[in-house]
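[1] Have a look; sequence and predicted model below, questions after that.
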Amino acid sequence: MAGSRRQLLGRRAGVGVVAVGVVGCLWGTGSGCAPSGAVTGGPPPEDAVEVVEKAADALVEAGSSKARTSMEMATGGTRVTIRGEGVYDFGKRLGRLKVVLPEDPAGDSARQPITELLAPGALYMKNRGAGVPPDKWVRVDTATLSDGNLVTGGVTDPLAAAEVLRGTRTATFVKRTEVAGTAVRHYRGTADLAVAARRAGEASRGPLRAAAKGFATAEVPFDVYLDDQGRIRKIRHRFSFVNGQQETPVAVASTTLLYDFGAPADVRLPAARDIYAGRIAEE
């Protein structure tokens, strides 16, 4: 499955890396994510690396939230962006997102949103296309994906995004600012996927180990914005991987915006009878 999904990346001329396997791999700034209105004040006294490493724990304590995601990449002179929006339960590690693909470059076919369910070790997709009946789900074992599903689904699992920070090597406080009207502290740094895999929760270790091996480099630059409770309000990763026959690494920017903490996040996984077991056509 990992090999076939990789071959999918980069097939739709100009749409690039991920638009095949599922939703495509794209990234960019999340809608409404741009920080604004810098707040005055000096740097916090805490050690930046230690503060950032604890971000995943703060999300689990928060319970749940709404989320917006954006994945953007530029390939062949074309920039493509995939956006998602939904809810996430950090305690159960379950999420539901409606993912919107970029318009068909040819402009001759409308793309329906794909519903994605994020679960420990699995990604479920409905309205997948490629010969899959519209009432069926496609299930993908994320441990088989060379990127650990950090980009393949066109979104980055919000908790996985936070778990990456457990491998923080360097972190610097940038400034106090705001994200969507909430006061936050902006940190910038780099994380090591291999280190993150060793320190992450059991459900994240396999996917992060796969990503550490599958990406062009295990080093992931990031910008993260934390509120007064240490919760992530916005996080942006820059991943790098080799796409198919390309020898030059492709850069993918993934942005996640979290808000409305405590919002209901009732995510139910599909029954076995609702999962498609047939062959998926190549697009």
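    In hand now; what should we look at? Remember, predicted model here, so these are calculated numbers, not experimental data.
[2] CA only for contacts and neighbour counts going forward, please
    Fine.
[3] Now do the buried residues in the helix or strand where Ala203 lies.
    Secondary structure assignment for Ala203, by DSSP states H and E: helix 202-214. By neighbour count on 16 or more other CA atoms under 10 Å, the buried set for helix 202-214 is Ser204, Arg205, Gly206, Pro207, Leu208, Arg209, Ala210, Ala211, Ala212, Gly214.
[4] hold the first one in mind and look at this next one:
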Amino acid sequence: MTERQRRQRGAAVLSGIVAGVCVCAAGCAWTERVAEDGRAGDPVEILHRAADALVAAGTSKTRTSMEMATGGTRVTIRGQGVYDYRRQLGELKVVLPQDPAGASEHRPITELLAPGALFMKNRGAGVPADKWVRVETSTLSDGNLVTGGATDPFAAAEVLRGTRTATYVGRTEVAGTAVRHYRGTADLTVAAREASAAGRDSLRAAAKGFATARVPFDVYLDDEGRIRKVRHRFSFVNGRGADDGRAGQTGRDARHGHGGSGGRRNEAVEVASTTLLYDFGAPVDVRLPAAGDIYAGRIAED
């Protein structure tokens, strides 16, 4: 090979590399521009579609945190599990906080989330350890947005169908994933009207049961429009909402049994519910209990 041929071949290789770098740079710039242009859309319309993006994703793992403040006491209930958005079925292990005396934590409560129903195991209150408690979520005055000590992940997304006002805050990260942060207020009455058939009655009950149907929120969407983190702030009056004495009252247990006096009746109670979603496409196998495994006896009072 002559020196001239070597120079020509080298120039061709260099030209190809430069072209490749330019294409990559252009592509990277385009990707970043698309990601940034998420703010250019109407935030309200974007958030109205967030629940549909989860259905398209199919499944995910989830972590939940519910903070309650009442009577000068603040408690936190944590959960972890999986959820199938197409079947609207999920399973969580929910851990109550320690009691004021510092006693060891209670056994995790297993919760199965299903359309219109909440199943709880290790519920306590006189329920045998091998039995489940079943609660119709539409009969709960908070629609199970608070009662179970964790907000059903799909219900949390469907609340956003009622978004009335929202603003784009900016780009950030959640657990290493690039996300777009939105802040706004949803109306539970509107959310109930726009929700899936399975979630409509529960959200309608919540709209009537809370002190206000307006729910402030912060939500973080990835570049596929999927919720990675959402934080709702609910408000109800003690003696209403999640404090109506029904069997599934994990949130009530935390306030009354493990968080002090629980506050005076007719006192405002603030609840912040945070839901993290990750590992989309994770396998989910939720099996609801057989009728014979559901407890039919009386639930002991706190």
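    Received, thanks. Just so it is clear, the model here is predicted, and its values are computed rather than measured.
[5] Please state their TM-score.
    The TM-score (TM-score structural alignment, normalised by the length of the first structure) is 0.84; 244 aligned residues with a CA RMSD of 1.3 Å.
[6] Centre of the chain to the helix holding Ala203 of the first structure, how far?
    With CA atoms, centre = their mean, to the nearest Å as the basis, helix 202-214 of the first structure stands 14 Å off its chain's centre.
[7] Likewise for stretch 221-239 of the first structure?
    So, by CA atoms, centre = their mean, the centroid of stretch 221-239 of the first structure is 12 Å from its chain's centroid.
[8] could you give me the residues in the second structure that it aligns onto?
    Mapped onto the second structure using TM-score structural alignment, stretch 221-239 of the first structure covers residues 216-234.
[9] repeat for stretch 52-67 of the first structure
    Against the second structure, stretch 52-67 of the first structure falls on residues 47-62 (TM-score structural alignment).
[10] what are the ranges of the strands in the first structure?
    Here the first structure has its strands, by DSSP state E, at 64-75, 78-89, 94-100, 114-119, 122-126, 137-141, 168-179, 182-192, 219-226, 232-241, 250-259.
[11] same for the fifth one, what does it pack against?
    Pointing back at strand 122-126 of the first structure there. strand 114-119, strand 137-141 (3 or more CA pairs under 8 Å, 6 or more residues apart in numbering; DSSP states H and E).
[12] Let me know which of those strands is tucked in deepest.
    Counting by mean count of other CA atoms under 10 Å, strand 114-119 has the highest mean neighbour count of those, with a mean of 23.
[13] quick one: contacts of that strand?
    Under the criterion CA atoms under 8 Å, 6 or more residues apart in numbering, residues 23, 93-101, 123-128, 157, 267, 269 lie in contact with strand 114-119 of the first structure.
[14] Please compute how far it lies from its chain's middle.
    Put simply, strand 114-119 of the first structure sits 12 Å off its chain's centre (CA atoms, centre = their mean).
[15] what angle sits between it and strand 122-126?
    Counting by axes from the mean of the first three to the mean of the last three CA atoms, to 10 degrees, strand 114-119 of the first structure lies at 160 degrees to strand 122-126.
[16] Report the aligned residue range of the second structure for strand 114-119 of the first structure.
    Using TM-score structural alignment, the residues of the second structure aligned to strand 114-119 of the first structure are 109-114.
[17] mean shift of the matching stretch relative to the first structure?
    Average distance, stretch 109-114 of the second structure versus aligned residues of the first structure after superposition (mean CA distance after the TM-score superposition for the first structure): 0.2 Å.
[18] Okay, buried residues for the match of stretch 52-67 of the first structure please.
    In stretch 47-62 of the second structure, counting by 16+ other CA under 10 Å, buried: 47-55, 57-62.
[19] Can you find the partner of Thr76 of the second structure in the first structure?
    Counting by TM-score structural alignment, the partner of Thr76 of the second structure is Thr81.
[20] ignore the last one, Asn144 of the second structure
    By TM-score structural alignment, Asn144 of the second structure lines up with Asn149 in the first structure.
[21] Roughly how far does the match of Thr76 of the second structure sit from Phe261 of the first structure?
    26 Å (CA to CA, to the nearest Å).
[22] With neighbour numbers in mind, choose between the two.
    A direct count of neighbours by other CA atoms under 10 Å for Thr81 of the first structure and Phe261 places Thr81 higher, at 26 against 18.
[23] Not counting the match of stretch 221-239 of the first structure itself, show me its contacts.
    Contacting residues not belonging to stretch 216-234 of the second structure are listed as 35, 38, 46, 49-51, 53-54, 57, 156-157, 174, 177-186, 210, 215, 270-278 [CA under 8 Å, 6+ apart].
[24] picking up where we left off before, distance to Asp228 of the first structure for the helices and strands packed on strand 122-126 of the first structure - can I get that in TSV?
    Formatted as TSV, these follow (distance: least, CA to CA, whole Å):
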stretch	distance to Asp228 of the first structure
strand 114-119	27
strand 137-141	36
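[25] Those: which one's closest to Val174 of the first structure?
    When these are compared by CA to CA, strand 114-119 sits nearest Val174 of the first structure, at 31.6 Å.
[26] coming back round to it: ChimeraX command to pick out the buried ones of the contacts of strand 114-119 of the first structure?
    Listed next is the ChimeraX selection for buried residues among these, using 16+ other CA under 10 Å:
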select :23,93,94,95,96,97,98,99,100,101,123,124,125,126,127,128,157,267,269
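[27] What is the burial count for the counterpart of Val159 of the second structure in the first structure?
    In the first structure, the residue matched to Val159 of the second structure (TM-score structural alignment) is Val164. By other CA under 10 Å, the residues close to Val164 of the first structure number 28.
[28] Quick check: Val164 of the first structure touching Gly189?
    No: counting by CA atoms under 8 Å, Val164 of the first structure stays clear of Gly189, with 11.7 Å between them.
[29] The longest helix along the second structure: which residues count as buried?
    Selection of the longest helix in the second structure by residue count, based on DSSP state H, yields helix 3-36. Judged by neighbour count (16+ other CA under 10 Å), helix 3-36 of the second structure contains these buried residues: Ala35.
[30] swap in stretch 164-178 of the second structure?
    Buried residues in stretch 164-178 of the second structure, counting neighbours by 16+ other CA under 10 Å, are found at Arg164, Ala166, Tyr168, Arg171, Val174, Ala178.
[31] dump the residue contacts of the closest residue to the first one other than its chain neighbours.
    Once its chain neighbours are removed from consideration, Arg164 of the second structure has its nearest residue in Ala186; the separation is 5.4 Å (CA to CA, 6 or more residues apart in numbering). Neighbouring residues of Ala186 of the second structure by CA under 8 Å, 6+ apart: Val159, Leu160, Arg161, Gly162, Thr163, Arg164, Thr165, Arg214, Val215, Pro216, Phe217.
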